[in-house]
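Novice: Everything below, folded, please.
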Amino acid sequence: MTKSIALSLVLAASLGLAACSGGTAENSANNAANSAENASNAADNAMNAALNAADNAANAASNATNNAANAM
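Specialist: Next up is the predicted model:
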């Protein structure tokens, strides 16, 4: 959901800037597509970072449990 909203905002902003720049339509379309791809990649990277953080927290909890069991 947030990914599609981010892509929509990036696309709208890119098209708005392209309309004001006086560049060619093809360049504007390419810039908009590249911006949308960059936003998508940023969203994917953020999701991966969140998943990695969750995995790290689970590993830390498991390590703490193992350490406590080994201490007995």
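
Novice: Could you use CA atoms for every contact and neighbour count after this?
Specialist: Will do.

Novice: Let me see the contact set for the spatially most central residue of the chain.
Specialist: Geometric centre of the chain, nearest residue: residue 43, 1.5 Å, by CA atoms, centre = their mean. If a contact means CA atoms under 8 Å, 6 or more residues apart in numbering, then residue 43 has residue 3 as its contacts.

Novice: Could you also give me the structure for this next sequence, so I can compare it with the first?
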Amino acid sequence: MKKSTLAAVGLAAALGLAACSDQTQQSMANDADNAAADANATMREAGSDVDAAFESAERSTENAADATGRALERAGDATANAADRAADATGNALVSAGNTIRD
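Specialist: Here you go, the predicted model:
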């Protein structure tokens, strides 16, 4: 082959590779942008999921605290009622004992 033909073929190959390289670079840049966008979307969704989990845990904790408060209130009421009945029974027993002594 002549040197000029070889140079022309080499120049054409180099230009083809250069053009291909730009396309490849653009494609890689687009892929990187898409991957970054996907990663950002995934992180936002993960953040939303974590927020939702904390809100659910907070509601559960509040519900448990409310239930505990109601149970303690019922227990306090029951204790107060039992103490009232015991006081009444003691008072009645003392009145009965006093009546027995007096008679």
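
Novice: quick one on the thing from earlier: can you find the partner of the residue nearest to the centre of structure 1 in structure 2?
Specialist: For residue 43 of structure 1, the aligned position in structure 2 is residue 26, judged by TM-score structural alignment.

Novice: helix or strand for its match, which one?
Specialist: helix 3-102 (DSSP states H and E).

Novice: quick one: residue 13 of structure 1 and residue 29 of structure 1, what's the gap?
Specialist: 12 Å (CA to CA, to the nearest Å).

Novice: swap in residue 66 of structure 1?
Specialist: 55 Å.

Novice: Remind me which helix or strand residue 3 of structure 1 belongs to.
Specialist: helix 2-21.

Novice: Next, the contact list for the corresponding residue of structure 2 for residue 56 of structure 1, please.
Specialist: Aligning on TM-score structural alignment places residue 56 of structure 1 opposite residue 39 in structure 2. By CA under 8 Å, 6+ apart, residue 39 of structure 2 lies in contact with nothing.

Novice: Check residue 35 of structure 1 too.
Specialist: So residue 35 of structure 1 contacts 10-11, 14 (CA under 8 Å, 6+ apart).

Novice: Tell me which of those persist in structure 2.
Specialist: Of the contacts of residue 35 of structure 1, no contact has aligned counterparts that also meet in structure 2 (both residues aligned by TM-score structural alignment, their matches' CA atoms under 8 Å).

Novice: Mind checking which of those are buried?
Specialist: 10-11, 14 (16 or more other CA atoms under 10 Å).

Novice: Among these, which one sits closest to residue 33 of structure 1?
Specialist: residue 11 (7.5 Å; CA to CA).

Novice: ok, now which ones touch the closest residue to that closest one other than its chain neighbours?
Specialist: Spatial nearest neighbour of residue 11 of structure 1, chain neighbours left out: residue 32 (5.5 Å); criterion: CA to CA, 6 or more residues apart in numbering. Residue 32 of structure 1 is in contact with 10-11, 14-15, counting by CA under 8 Å, 6+ apart.
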